[in-house]
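Enquirer: Sequence first, predicted model second:
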Amino acid sequence: MRALLVVNPAATTTSARTRDVLIHALASEMKLEAVTTEYRGHARDLGRRAADSDDIEMVVALGGDGTVNEVVNGLLHAGPDPDALPRLAVVPGGSTNVFARALGLPNDAVEATGAILDALETGSGRTVGLGIAAGTPDTPDEGVPPRWFTFCAGFGFDAGVVGRVEQQRERGRISTHSLYIRQAARQFLADPHRRSGAITLERPGADPVRDLVLSIVCNTSPWTYLGNRPVYATPAASFDSALDVLGLSRLSTPALARYATQLLTSTPDRGPRGRHVASFHDLTDFTLHSKVSLPFQMDGDHLGLRSSVTFTGVRRALRVIV
């Protein structure tokens, strides 16, 4: 088997020595070409090259969720082919690694590599659904095409948190869970729409859901992790169904405390609940509109401001080695 290994050298939880060991282990079982990413979007370009190749049978992404997202968008640049789905393996190297962990892979890169090699030997794998989102950017120089996401997207509050974290990382701060928590508190204090939501959810054949303060779109569950603790925003979300949505119509200080507690104590059977909670399961097509421009993120990557985003859940989009 010939495979392309896409390596993010800035992956936060793997050293250069560890990456060399992993490359050697993978190369012992397949004909491997390893390429280190050099710029933002490079992993996407490599994924596209693999998709257009006649002899690359699989792509291995070594990095965090951002690296995986780029590789997936490259592999699926022409859309999924039901008769020849792209094959992807993921070696977690980021700070959270939601996609890999939601697939059941160990969060340790060495252990995950061993699991991938075992899966290749036995022919194990699964087909997963993904989400795709399209929206017109509110700033002309931020134009992006429709983009795939593997585990989540956010419009409004949580995307604002992601944007704040990215700003801190550009200043040299290390991505940690405490950094996210601090930026979430600052986003809450600065958010002018937390008492009166600006977001409307529109679905075919259903009444609009208006005045949402927060909207989280999930392709799987858990939504994220705090250390080793899984957080379930939409517990029923699955790689085998379309998309789930969690919306909150109020985010006052008491409401924030209540829903934060519910998230921290969430389980695979019980997520946020209450009269200000709107939750939807297995949506194939829907749109989130806003009265004002709001932050937008996909798989933890801040994509600027939007006033409208259309989502589609695509079943059977990708073959994953697990």
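Expert: Nice, thanks for sending it over.

Enquirer: use CA for all of it now, contacts and neighbours both
Expert: Fine.

Enquirer: tell me the SS of Ala89?
Expert: strand (DSSP: H, G, I helix; E, B strand; the rest coil).

Enquirer: ok, it - contacts?
Expert: Ala89 makes contact with Met58, Val59, Val60, Ala61, Ile116, Val320, Ile321, Val322, according to Cα atoms under 8 Å, 6 or more residues apart in numbering.

Enquirer: one more time with 7 Å, if that's ok
Expert: By Cα atoms under 7 Å, 6 or more residues apart in numbering, the residues touching Ala89 are Val59, Val60, Ala61, Val320, Ile321.

Enquirer: Distance check, it against Glu121.
Expert: 13 Å (Cα to Cα, to the nearest Å).

Enquirer: and if you look at Phe149?
Expert: Taking Cα to Cα, one finds Phe149 at 28 Å from Glu121.

Enquirer: Between the two, which is the more surrounded one?
Expert: The neighbour comparison of Phe149 against Glu121 (other Cα atoms under 10 Å) goes to Phe149, with 27 against 10.

Enquirer: put this beside the first:
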Amino acid sequence: MRGLLVVNPVATTTSARTRDVLAHALASDLKLEVAATEFRGHARELARQAAEQGTADVVIALGGDGTVNEVVNGLLHHGPDTGELPRLAVVPGGSTNVFARALGLPNDAVEATGALLGALQAGSERSVGLGIAAGTPGTADAEVPRRWFTFCAGFGFDAGVVGRVESQRERGKRSTPTLYVRQALRHFLGDRQRTDGSISLLREDHEPVDKLVVSIVCNTAPWTFLGNRPIYVAPHASFDTGLDLVAVSRLTSAGVTRHTGQLLRSSPERGLSGKHVVSLHDETHFTLQSQAPLPFQLDGDHLGLRTSVSFTGVRHALRVIV
């Protein structure tokens, strides 16, 4: 079997020596080509070439969720898998690794490589559903290219926190749970829209839901991790269904305290709830829009400001070795 190992050389939790050892181990079972990313978007380009040229049977992403997202978008550049695309495999090397852990993979790169080798030998794989975010026709964001996401998207408050964290990381800060909590608190204190949101939820044949502050789209559960603790916003989200949405229409100090407690106590059966919480499960298509541009993120990658984003859930989008 031919494999392409796409390596992020600045992945948070793996050293150059560890990556070499992992590549050597994978080469024992695969006719392996190794490619290190050199710039943002390079992993997407490498995966797209492998899919278009038919040079790999499996593309392995060694890095964090951002690397995985790029590889997925490269593989699916021309649309969902019809049986001809390379399979995806993941070796976690980032700070959080939500997609890999949601698949049930170990969070340690060496252990995950062992699990991957076992799955390759057994021919074990599964089909996963994914989400697409795209600009909405007839809006200022109509020409924004569509982009696949593997586990979550955020429009509004959540994405603003991600943007703050990215800014801190660019200044040399490490990505830690403490950093996220600190930036979330600062964003809350500085966000003037926290009590009267500007986001509207639009669905065909449904009345709009207006004045949302937080809007989180989940493709699987958990939503994220605080260290080793899984955090569930939409506990019933799954790779086997459409998309889930959890939105909050009002953020007060008391509400933040209550929701924070809910998240810390969350489980596969229990997520966010309350009179200001809007929840949707297994949705195929909906749109989030705002009169004022708001922060937008996919899979933990801040993508700037948007006024309108349309979301589509695609079942059986890609095959994954697991």
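Expert: On my side now, so go ahead. Bear in mind the structure is a predicted one, so any value in this text is a computation, not a measurement.

Enquirer: before we move on, back to that, quick one: the contacts of Ala89 of the first structure as CSV, columns for neighbour count, secondary structure and distance to Gln183 of the first structure too.
Expert: Listed next are the contacts of Ala89 of the first structure as CSV, based on neighbours: other Cα atoms under 10 Å; DSSP: H, G, I helix; E, B strand; the rest coil; distance: Cα to Cα, whole Å:
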residue, neighbour count, secondary structure, distance to Gln183 of the first structure
Val59, 28, strand, 34
Val60, 26, strand, 32
Ala61, 26, strand, 28
Val320, 22, strand, 33
Ile321, 24, coil, 35
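
Enquirer: Need these in a markdown table (columns: distance to Gly104 of the first structure).
Expert: Below are the contacts of Ala89 of the first structure laid out as a markdown table (distance: Cα to Cα, whole Å):
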| residue | distance to Gly104 of the first structure |
| --- | --- |
| Val59 | 19 |
| Val60 | 16 |
| Ala61 | 16 |
| Val320 | 11 |
| Ile321 | 11 |
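
Enquirer: Please point out which of the residues you listed the second structure shares.
Expert: Contacts conserved in the second structure for those, using both residues aligned by TM-score structural alignment, their matches' Cα atoms under 7 Å: Val59, Val60, Ala61, Val320, Ile321.

Enquirer: Tell me which stretches of the second structure form helices.
Expert: 16-27, 42-53, 65-75, 98-102, 109-122, 157-170, 177-190, 253-264 (DSSP state H).

Enquirer: Looking at these, which is nearest to Pro295 of the second structure?
Expert: Closest approach to Pro295 of the second structure among those is made by helix 157-170 (5.2 Å; Cα to Cα).

Enquirer: mean distance, that closest one to its aligned residues in the first structure?
Expert: Its matched residues in the first structure lie on average 0.6 Å from helix 157-170 of the second structure after superposition (mean Cα distance after the TM-score superposition for the first structure).

Enquirer: what helices or strands is that helix leaning on?
Expert: Judged by 3 or more Cα pairs under 7 Å, 6 or more residues apart in numbering; DSSP states H and E, the packing partners of helix 157-170 of the second structure are helix 177-190, strand 285-298, strand 301-321.

Enquirer: would you list these in CSV and tack on distance to Pro230 of the second structure?
Expert: Output for those, formatted as CSV (distance: least, Cα to Cα, whole Å):
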stretch, distance to Pro230 of the second structure
helix 177-190, 12
strand 285-298, 19
strand 301-321, 19
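
Enquirer: what's the spacing between the closest residue to Gly104 of the first structure other than its chain neighbours and Ala102 of the first structure?
Expert: Nearest non-adjacent residue to Gly104 of the first structure, counting by Cα to Cα, 6 or more residues apart in numbering: Val322, 7.7 Å away. Noted for Val322 of the first structure: a distance of 11 Å to Ala102 of the first structure, by Cα to Cα.
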